[in-house]
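Novice: Next one to model:
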Amino acid sequence: MPGGSIYVQQDPKFTGSSPQWYYEKFWREDTKNRRRNRAIKAAVGFAAGLALAIRFDLPFPALYALGLAGIVAGADWYWYWAQFRATAVWRGRRRGEAITGKTLRRALTKQGYRVLDGRAIRGQASIDHLVIGPGGVWIIDNESWSPDTEIASYGGRLFFGEKFGTKVANGLVETGNAFAELLTKETGIPVTITPMIAVHCGMMPRGGLLTAEGLTLLKPHLAPRMIRASSSAALSTTQVELLARIAARELHRM
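Specialist: This next block holds a predicted model:
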């Protein structure tokens, strides 16, 4: 992965000096506030349900009120849980490559695509996933930024918060070119590789998709859809199998 892997568990990430540690600490400390606010919301839901039941002369109005209160409390709990779970890769509690790899296989294998995980050119660049199929070839890396990091494009340039993303983009584009050159040389099939980053945490634009500086960044669940929608290449089943076989042989498994 260009710039190193986010999955190497460095000590500071699991100590009191890291943003991840503070995030989890503040989350736990805020539990009482979330529960109190949830109870208030549920009470409002109860009152609304009771008023509606009386307004429409429904039988057993208390049951409708309790039901609406339960729905409100459940929705509130799920919203906060989903927000916390979305940071799991950034916090080091889940592995992004495992999530993306599973997503790719479920959605693409039956469509004639081959997914190879953890591949590298010996002594050079490495990537998390190599996807080969009827629509072309892709490399996909997994990345995760802090929840408040805005990922955006301004004037065609990529930004992660206030930092330029050119180094990240160039690194993955160069990796794609190196992989394409190797596959073309070994198979005789002209190969162009599209680089992607599956973003597991960070503030993405509406729709969860961004393209800048030759790189596509997207939420992991969108990757199969983007790949299936591509028509940049028309590879036959024989070509797909040949490329996958050569990639498995020539590219070092990490």
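Novice: CA only for contacts and neighbour counts going forward, please
Specialist: Noted.
Novice: what about the helices in the stretch 1-150 of the chain?
Specialist: 19-29, 31-55, 61-85, 96-108 (DSSP state H, counting those that start in this stretch).
Novice: Name the residues of the shortest one that come out as buried.
Specialist: The one in question is helix 19-29. For helix 19-29, a neighbour-count test (16 or more other Cα atoms under 10 Å) marks Pro19, Gln20, Trp21, Tyr23 as buried.
Novice: same question, the second one
Specialist: The neighbour-count criterion (16+ other Cα under 10 Å) identifies 38-39, 41-51, 53 as the buried residues of helix 31-55.
Novice: And the contacts of it?
Specialist: Helix 31-55 has contacts (Cα atoms under 8 Å, 6 or more residues apart in numbering) with 59, 61-62, 64-70, 72-73, 76-77.
Novice: before we move on, what about the third one?
Specialist: Outside helix 61-85, the residues within contact range by Cα under 8 Å, 6+ apart are 38-39, 41-50, 53-54.
Novice: Would you map the strands across the stretch 151-254 of the chain?
Specialist: 151-154, 157-160, 163-164, 193-199, 209-212, 215-218, 252-253 (DSSP state E, counting those that start in this stretch).
Novice: so which of those strands comes closest to Glu241?
Specialist: strand 193-199 (16.3 Å; Cα to Cα).
Novice: Glu174 is nearest to which of the helices of the stretch 1-150 of the chain?
Specialist: Proximity to Glu174 (Cα to Cα) singles out helix 96-108 among those, at 20.4 Å.
Novice: packing partners for that closest one?
Specialist: In terms of contacts (3 or more Cα pairs under 8 Å, 6 or more residues apart in numbering; DSSP states H and E), helix 96-108 is packed against strand 114-120, strand 126-133, strand 136-143, helix 223-229.
Novice: To compare against the first, here's the next sequence to fold:
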Amino acid sequence: MGGAEPSGPAAITLEDLDGVAEESPDSAYHSHGSSLEEEGAERMDDEEQERLLNYWQSVGRGHQVDVPRDMAEPIQQLTRNNSPQERQSIPFTLIQRKEKLGDLLYEKRQYGKAKWACIKMKEKQYEQSICLGFMKLMRYICEQNSSGLYLGITIPIVTIVHTNESQSEMRQAVTVAYYLPEVLQDQPPHPFDSDIIIEEWPSTIVYSRSFRGITNEDSIMREINLLAEILESPELCLQDTFIIAGYTNPAAANRHNEIWFLQRP
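Specialist: Down below sits the predicted model:
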């Protein structure tokens, strides 16, 4: 990244941030009791924060989203702790894989009962809702919680969306949710942000289909209709509630996403 302007309106991915973490001053400065070294490290730390914030602000403008200055520290923390080894995938049991001519059509999975940090959003555009919701969750993940600790990234970050019963139109209100890491499931840290609610979701069977690209109202409705055509018995699933699972940052142009249909209880 190197402080350059992004090549398009949406270019940040979790993978992109790995390279930035390698540039952290922590690897170049060690504590030897030198005030000059400490001052230099602090200055480099501030410069890194400013560079990352400027980059995210540039990307945010492409989504008509304002990235406030108080996001600088959470962005830096997320960047520094963003190695693939640190990301925890949400556990599930694979029940079935449906293929056609060697191509995967969908997977049937079971997710266990678990606690999630959830934030309800209702912006004019879906992209705005998920970006702003993700930033609120980032603050919670990055020490703005009762434990005062960095909680760690889990993937995917999911968004619950609703449609009318005919699945022809998506409703404005969505819920962005973060799965609490396994070690925090029994006692989730309390969010400082009163808009974030810790919810326990029941065990659920989902039908999951992968797709790539930016998510918006049109692409989501297209993917919902496509999976409905592929499933043998779509009537077994909820008809007006779906989940978008995101495996890359909401600002990424070529995101790895999944659409989930939820089997009726």
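Novice: After superposition, what's the TM-score here?
Specialist: After superposition, the two chains reach a TM-score (TM-score structural alignment, normalised by the length of the first structure) of 0.27; 119 aligned residues with a Cα RMSD of 6.2 Å.
Novice: circling back: JSON lines please, covering the helices of the stretch 1-150 of the first structure and showing distance to Gly171 of the first structure.
Specialist: Converted to JSON lines, those look like this (distance: least, Cα to Cα, whole Å):
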{"stretch": "helix 19-29", "distance to Gly171 of the first structure": "26"}
{"stretch": "helix 31-55", "distance to Gly171 of the first structure": "41"}
{"stretch": "helix 61-85", "distance to Gly171 of the first structure": "29"}
{"stretch": "helix 96-108", "distance to Gly171 of the first structure": "18"}
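Novice: nearest to Arg225 of the first structure, of these?
Specialist: Nearest to Arg225 of the first structure among those is helix 96-108 (8.3 Å), distances taken as Cα to Cα.
Novice: which of the residues in the closest one are buried?
Specialist: Buried-residue list, helix 96-108 of the first structure, by 16+ other Cα under 10 Å: Gly96, Glu97, Ile99, Thr100, Gly101, Thr103, Leu104, Arg105, Leu108.
Novice: Turn those into CSV, including distance to Asn177 of the first structure.
Specialist: Below are the buried residues of helix 96-108 of the first structure laid out as CSV (distance: Cα to Cα, whole Å):
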residue, distance to Asn177 of the first structure
Gly96, 24
Glu97, 21
Ile99, 25
Thr100, 22
Gly101, 22
Thr103, 25
Leu104, 22
Arg105, 24
Leu108, 23
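Novice: Now do the strands in the stretch 1-150 of the second structure.
Specialist: For the stretch 1-150 of the second structure, the strands defined by DSSP E, counting those that start in this stretch occupy 88-89, 93-100, 103-111, 114-121.
Novice: Pick the most deeply packed of these.
Specialist: strand 114-121 (a mean of 21; mean count of other Cα atoms under 10 Å).
Novice: Regarding stretch 117-131 of the second structure, how distant is the last residue from the first?
Specialist: Counting by Cα to Cα, to the nearest Å, you get 16 Å between the two ends of stretch 117-131 of the second structure.
Novice: what's the following helix or strand after the strand or helix carrying Asn225 of the second structure?
Specialist: Element membership for Asn225 of the second structure, per DSSP states H and E: helix 217-230. The first helix or strand that comes after helix 217-230 of the second structure along the chain, using DSSP H and E, is strand 237-246.
Novice: on contacts alone, who are the packing partners of that following strand?
Specialist: When contacts are defined as 3+ Cα pairs under 8 Å, 6+ apart, strand 237-246 of the second structure sits against strand 157-162, strand 256-263.
Novice: of all those, which lies closest to Ile95 of the second structure?
Specialist: Closest approach to Ile95 of the second structure among these (Cα to Cα): strand 256-263, 12.9 Å.
Novice: Show the secondary-structure elements that that closest one is packed against.
Specialist: Against strand 256-263 of the second structure (3+ Cα pairs under 8 Å, 6+ apart) you get strand 204-212, helix 217-230, strand 237-246.
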